[in-house]
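# give me a 3D structure for the following:
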Amino acid sequence: MTSFEELGLSAATLKAIAELGYEEPTPIQARTIRRMLDGADVIAQAQTGTGKTAAFALPIIERLDTRSHHPQALVLTPTRELAVQVAEAFQAYGKYHQIAILPVYGGQPIERQLRALSRGVQVVVGTPGRLLDHIRRGTLALDQVRTVVLDEADEMLDMGFIEDIEAILQETPSERQTALFSATMPQPIVDLARRYLRDPERIIVQTEQMTVPQIRQVYYEVGGRDKFEVLARVLDYESPSSAIIFCRTKSEVDALGQRLTARAFPAETLHGDMTQVQRDRVMARFRSGQAELLVATDVAARGLDVEHVSHVINYDIPLDPEIYVHRIGRTGRAGRSGTAITLVTPRERRLLKLIERSTGAPIQRLRVPTIADVIARRRESFKETLRETIAAGGLEPYVSIAEDLGEEYSPTDLAAAAFKLLLGEPPEDAEDLLAEQEPDTTEEEGGRRPRRRREQSFGPERGMTRLYLDVGRNDGVRPADIVGAIANEANIPGRAVGAIELFEHFSFVEVPSNLAERVVRALKRTTIRGRPIAPSLARPRRATGGARSGERR
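Okay, the predicted model is just below:
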């Protein structure tokens, strides 16, 4: 079995693809990378989802001259969505190479593209129409291009781009390297290859459909800014017994772990920068159930064998269908049922469709749960717990209490009072709570701004309510800044502010319960150290969770 190391890739590239969770090259990668590194022209016939983007992107990155700021590689794609996807893949693969990549497509302000081109880029990925526009304007010079890639050539043929492609190829040096990727090879594509490729190597990969476990697969479409709010709402609704949440990078893992902990979700983080002792400690807490959530990168999750994972959540959708299959295989093990949830932004729809085609398994779209949905689900869960408790028996010590009170009150009133003690009083403004604005799940980017959720909160001290603020030590915030903002904006005495806990990316502050709503409204209109505060009522801590230690006032 060929490895990425055996293909001759540099240490910087190997590090980047290892962080993305790539373990071994796919057949199209193993056969194409070597030939392109040698400078050969290539005709690769392979279905979408076989890893062909990495097959041409990796050798291009290896051969770039980072000292030059002129376009050295040009990738033509049929759609703007694919152009963005390919550009993002180049960014991920070239993370440690200090290269500049520019996606060029219609529907985006051309001034932004002009500024990027004037600064200098090494790789241009674009649709034929917009590329020709830049060529005719004189804003894109292709005289130093070494490699041209025609991605999904058959689709570009179907869209009527063949003439545009030929016009673009004629602007590039004749001694360039050309790679053509196509799922099918209709005659016009064969003719195009005959005219513009030099003694190309023909690579044909027969694709076997990837299989996925028989588990429930769903996705939520969200606005990019709302991703965390939707995740928190879904976790409240699903109440997973244990879940692995996948992010693409180590920094995203740390940031998400901190935000979840701030909301009192019992979460642990796992990534490649941790020592073996730290990893063992985290896994021990996850396996024992002390931590219900494990936030991890693909690399850190390799080889994990945890049978009781009820949910896998793709906080960041993977760039490769094989990684998706690898991730969701962590749930539904040993004959158990499992759920795979993916959060998808509008620009990532193409990636989702690619995964569906590659696996042959439909992924159901769901509506983001409302607060009313969460409350209803909790009530049903509580009723089921009661049924299980009654069936388990052992109620004798409590029967005498029920019988004594039964002489004064009806069974229904007794049960309702017990439920009230266990579940807490419903908020007085329940109608307002249920009508609270939901996270943005708009179909298009640039839709509504993220909307904050409110949750019932219980202060750690009688008469006090704990607030969550989306600023922390890394923003230069001090306790005095928080006290000053509350006193000035909410017009309450600074001495009325209770304990303040400062963490790296967020803070907690206690305020009098009767003034909490006034403080939240006031802080939404101001900033601290130039940063929006985004206040909200803090989620009550769980017995197994709790925020990590921070500076306390």
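# C-alpha only now, for contacts and for neighbours.
OK.
# tell me how far the helix or strand that Ile323 is a member of lies from the chain's centre.
Using DSSP states H and E, Ile323 maps to helix 321-328. Its chain's C-alpha centre and that of helix 321-328 lie 14 Å apart, by C-alpha atoms, centre = their mean, to the nearest Å.
# which strands and helices lie in contact with it?
helix 349-359 (3 or more C-alpha pairs under 8 Å, 6 or more residues apart in numbering; DSSP states H and E).
# Val205 contacts Ala46, correct?
Yes: with contact defined as C-alpha atoms under 8 Å, Val205 counts as touching Ala46 (5.3 Å).
# what's the angle from the helix holding Ile323 to helix 349-359?
If you take axes from the mean of the first three to the mean of the last three C-alpha atoms, to 10 degrees, helix 321-328 sits at 80 degrees to helix 349-359.
# outside of helix 321-328, which residues touch it?
Contacts with helix 321-328, where a contact means C-alpha atoms under 8 Å, 6 or more residues apart in numbering, come from 21-22, 49, 210-213, 246, 298, 312, 317-318, 340, 354-355, 358-359.
# circling back to that earlier point, settle it for me: which of Val205 and Ala46 has more neighbours?
Per other C-alpha atoms under 10 Å, whichever of Val205 and Ala46 has more neighbours is Ala46, with 21 against 15.
# residues in contact with the more buried one?
So Ala46 contacts Ile28, Lys52, Phe181, Ser182, Ala183, Thr184, Ile204, Val205, Gln206, Thr207 (C-alpha under 8 Å, 6+ apart).
# could you pick out the buried ones from those residues?
Those of the contacts of Ala46 that meet the buried threshold are Ile28, Lys52, Phe181, Ser182, Ala183, Thr184, Ile204, by 16 or more other C-alpha atoms under 10 Å.
# for Gln442, helix, strand, or coil?
Check again: residue 442 is Thr, not Gln. coil (DSSP: H, G, I helix; E, B strand; the rest coil).
# run a quick neighbour tally on it.
16.
# for Gln29, which non-adjacent residue is spatially closest?
Take Gln29 and drop its neighbours on the chain: the residue closest to it by C-alpha to C-alpha, 6 or more residues apart in numbering is Ala55, 4.4 Å away.
# what touches both of Val205 and Ala46?
Ile28.
# quick check: Arg202 vs Met185, distance?
11 Å (C-alpha to C-alpha, to the nearest Å).
# same drill for those two, tell me which one is more crowded.
Met185 (15 against 12).
# helix, strand, or coil at the more buried one?
Under three-state DSSP, Met185 comes out as coil.
# Proceed likewise with the subsequent sequence, for comparison:
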Amino acid sequence: MSAHTPSKPASPTFAELGVAEEICEALAAQGITRTFAIQELTLPLALDGIDLIGQARTGMGKTLGFGVPLLDRVFDAADVEELDGTPRALVVVPTRELAVQVGEDLARAAGRLPLRLTTIYGGRPYEEQIEALEAGVDVVVGTPGRVIDLHQRGDLRLDRVAILVLDEADEMLDLGFLPDIEKLLTALEHKHQTMLFSATMPGPIITLARSFLQQPVHIRAEEVGASHTHATTNQVVFQAHRMDKAAITARILQAQGRGRTIIFARTKRTAADVATELAGRGFSVGSVHGDMGQPAREKSLAAFRDGTIDILVATDVAARGIDIDDVTHVINYQTPDDPMTYVHRIGRTGRAGHSGTAVTLVGYDELSKWKMINEELGLDTPEPPQWFSTSPEFFSALSIPEGAQDSVAKPRRVFGGPAAAVHSRSPRPPRGKSRR
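Below you'll find the predicted structure:
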């Protein structure tokens, strides 16, 4: 008699957890009916107005974990004052790109609820954001600096805010926003619900939570000591010669099953150069980095989301707002500076149950940096193999067809940028190394 392995019980639906019918319908229209772990754990508490700390890695569904109960409560909770055009909920996030993404996600989840949402962040004119606030708004999503500015100018009222969400709190700490957050929390002196979400819990964030949250429930969406990285992400790490990285990347972009892809560079200049190089090889590519104006960055991200381009070259700060579930590949063109940057980068793929591939190209001068990441995260690859754009092992590890070339089409322009230069033959790998 064959042994029977019990199947894992299905997670509850949003409707089963008591979420408003209008929100359930809006989510179902997007193909979302059942909850992920962080949502299943968060919703019953958040819907009751309880303060909580949600801890889960990027890509685990945190946005709907706080967004659904926030919308539900603003719409129909007895302890939230009737809507009068002043904000009832405020979501604070670390970057402009994440503000845009969270704002769009909440708008989609709200569906036909009669709620007014607006997003405020730097890099855009004050006037248009002030006009939106004056016209009346129920839910505000914003970055710390612009939220504080508009509040201090008297344009953003916080005295009726019933729900405050601090998303990606550890990122806000890394970016130096903690004093702004403390200032904001001090301004909210009246009784309100606070939800704090963070992938990690460094000391200053724990202190912040203890100071400003009322008996918060700490929710973890994974076991204590769980891996920092998604089990659904295949991590491929190898040493690559600096002069061969462009050809290597071009071949990875021809791998079987390759869909939306994010390529990470450490500096703004490298991000721009890599995007130009790939466009010159015929790839459909855009970039997001600090030398670009905010409208241009938003245009590139929108093109990446809607499929106009399928490759995005980004720096770390710019990419923190990219919250897309179906990124198949992440390429670390340059080795990250520290372990948590590595975790955040590769967390852009293998999200929400999808599988993904994260490739790290370790330059010969980056090996010590990689060893630190490897040791901290327990990745068991202290000495990555040396592969070239012609190495059979490289082709095999990433399912690259034998006929993959340096270029795939005529030179293009980087999306939204200048015309691409005609690609010239890439340099040969250094002599004395096998090209087999």
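# coming back round to it: which residues do Arg202 and Met185 of structure 1 both contact?
Gln45.
# can you map out the helices along the stretch 401-550 of structure 1?
With DSSP state H, counting those that start in this stretch, the ranges of helices along the stretch 401-550 of structure 1 come out as 411-423, 430-434, 479-490, 516-523.
# likewise the stretch 201-350 of structure 1?
Under DSSP H, counting those that start in this stretch, the stretch 201-350 of structure 1 gives helices at 227-238, 250-262, 276-288, 321-328, 349-359.
# those helices: which one's closest to Lys420 of structure 1?
Nearest to Lys420 of structure 1 among the helices of the stretch 201-350 of structure 1 is helix 227-238 (19.9 Å), distances taken as C-alpha to C-alpha.
# which among the contacts of helix 321-328 of structure 1 end up buried?
So, by 16+ other C-alpha under 10 Å, the buried ones in those are 21-22, 49, 210, 212-213, 246, 298, 312, 317-318, 340, 354-355, 358-359.
# what lines up against Pro78 of structure 1 once you look at structure 2?
Using TM-score structural alignment, the partner of Pro78 of structure 1 in structure 2 is Pro94.
# I'd guessed that match sits against Glu171; true?
Yes: contact criterion C-alpha under 8 Å: Pro94 of structure 2 and Glu171 qualify, at 6.4 Å.
# looking at these two, which has the bigger crowd around it?
Pro94 (27 against 20).
# one step back: let's have the helices of the stretch 401-550 of structure 1 in a markdown table, adding distance to Tyr237 of structure 1.
Shown next, in a markdown table, are these (distance: least, C-alpha to C-alpha, whole Å):
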| stretch | distance to Tyr237 of structure 1 |
| --- | --- |
| helix 411-423 | 16 |
| helix 430-434 | 14 |
| helix 479-490 | 32 |
| helix 516-523 | 25 |
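# in JSON lines: those, plus distance to Tyr468 of structure 1 and mean neighbour count.
Below are the helices of the stretch 401-550 of structure 1 laid out as JSON lines (distance: least, C-alpha to C-alpha, whole Å; neighbours: other C-alpha atoms under 10 Å):
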{"stretch": "helix 411-423", "distance to Tyr468 of structure 1": "22", "mean neighbour count": "12"}
{"stretch": "helix 430-434", "distance to Tyr468 of structure 1": "17", "mean neighbour count": "13"}
{"stretch": "helix 479-490", "distance to Tyr468 of structure 1": "12", "mean neighbour count": "18"}
{"stretch": "helix 516-523", "distance to Tyr468 of structure 1": "10", "mean neighbour count": "19"}
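# so for Gly138 of structure 1, which of the ones you listed sits nearest?
helix 516-523 (50.1 Å).
# residues in structure 2 aligned with that closest one?
Using TM-score structural alignment, there is no partner range for helix 516-523 of structure 1 in structure 2.
# ok, stretch 280-296 of structure 1 next?
Counting by TM-score structural alignment, stretch 280-296 of structure 1 sits on no residues of structure 2.
# just the endpoints, please. Distance across stretch 210-222 of structure 1?
From start residue to end residue, stretch 210-222 of structure 1 stretches across 27 Å - C-alpha to C-alpha.
# returning to what we had before: so which of the helices of the stretch 201-350 of structure 1 is nearest Ala11 of structure 1?
Using C-alpha to C-alpha, the helices of the stretch 201-350 of structure 1 put helix 250-262 closest to Ala11 of structure 1, at 18.6 Å.
# the closest one relative to helix 227-238, how many degrees between them?
Using the same axes, to 10 degrees, helix 250-262 of structure 1 lies at 50 degrees relative to helix 227-238.
# and helix 250-262 of structure 1, what's buried?
Buried-residue list, helix 250-262 of structure 1, by 16+ other C-alpha under 10 Å: Lys250, Glu252, Val253, Asp254, Leu256, Gly257, Gln258, Arg259, Leu260, Thr261, Ala262.
# now Cys119 of structure 2: which helix or strand?
Check again: residue 119 of structure 2 is Thr, not Cys. Going by DSSP H and E, Thr119 of structure 2 is in strand 117-120.
# where does that strand end up in structure 1?
Using TM-score structural alignment, strand 117-120 of structure 2 pairs with 101-104 in structure 1.
# the matching stretch vs structure 2, average distance?
With mean C-alpha distance after the TM-score superposition for structure 1, stretch 101-104 of structure 1 departs from structure 2 by a mean of 1.3 Å once superposed.
# list the buried residues of that stretch.
In stretch 101-104 of structure 1, counting by 16+ other C-alpha under 10 Å, buried: Ile101, Leu102, Pro103, Val104.
# check the residues you listed and tell me the two furthest apart.
Ile101 and Val104 (9.8 Å).
# so what sits against both of these two?
Joint contacts of Ile101 of structure 1 and Val104 (C-alpha under 8 Å, 6+ apart) are Val124, Val125.
# mind listing what the residue nearest to Gln29 of structure 1 touches?
Ile28, Gln29, Ala30, Thr32, Ile33.
# which element, helix or strand, includes it?
helix 52-63.
# which part of structure 2 matches that helix?
The aligned range for helix 52-63 of structure 1 is 62-73, by TM-score structural alignment.
# just the strands in the stretch 151-300 of structure 2 please.
163-166, 193-198, 217-220, 233-239, 260-264, 285-288 (DSSP state E, counting those that start in this stretch).
# quick one: buried residues of the last one?
Of the residues in strand 285-288 of structure 2, those with enough neighbours to count as buried (16+ other C-alpha under 10 Å) are Val285, Gly286, Ser287, Val288.
# fine, thanks again, bye for now.
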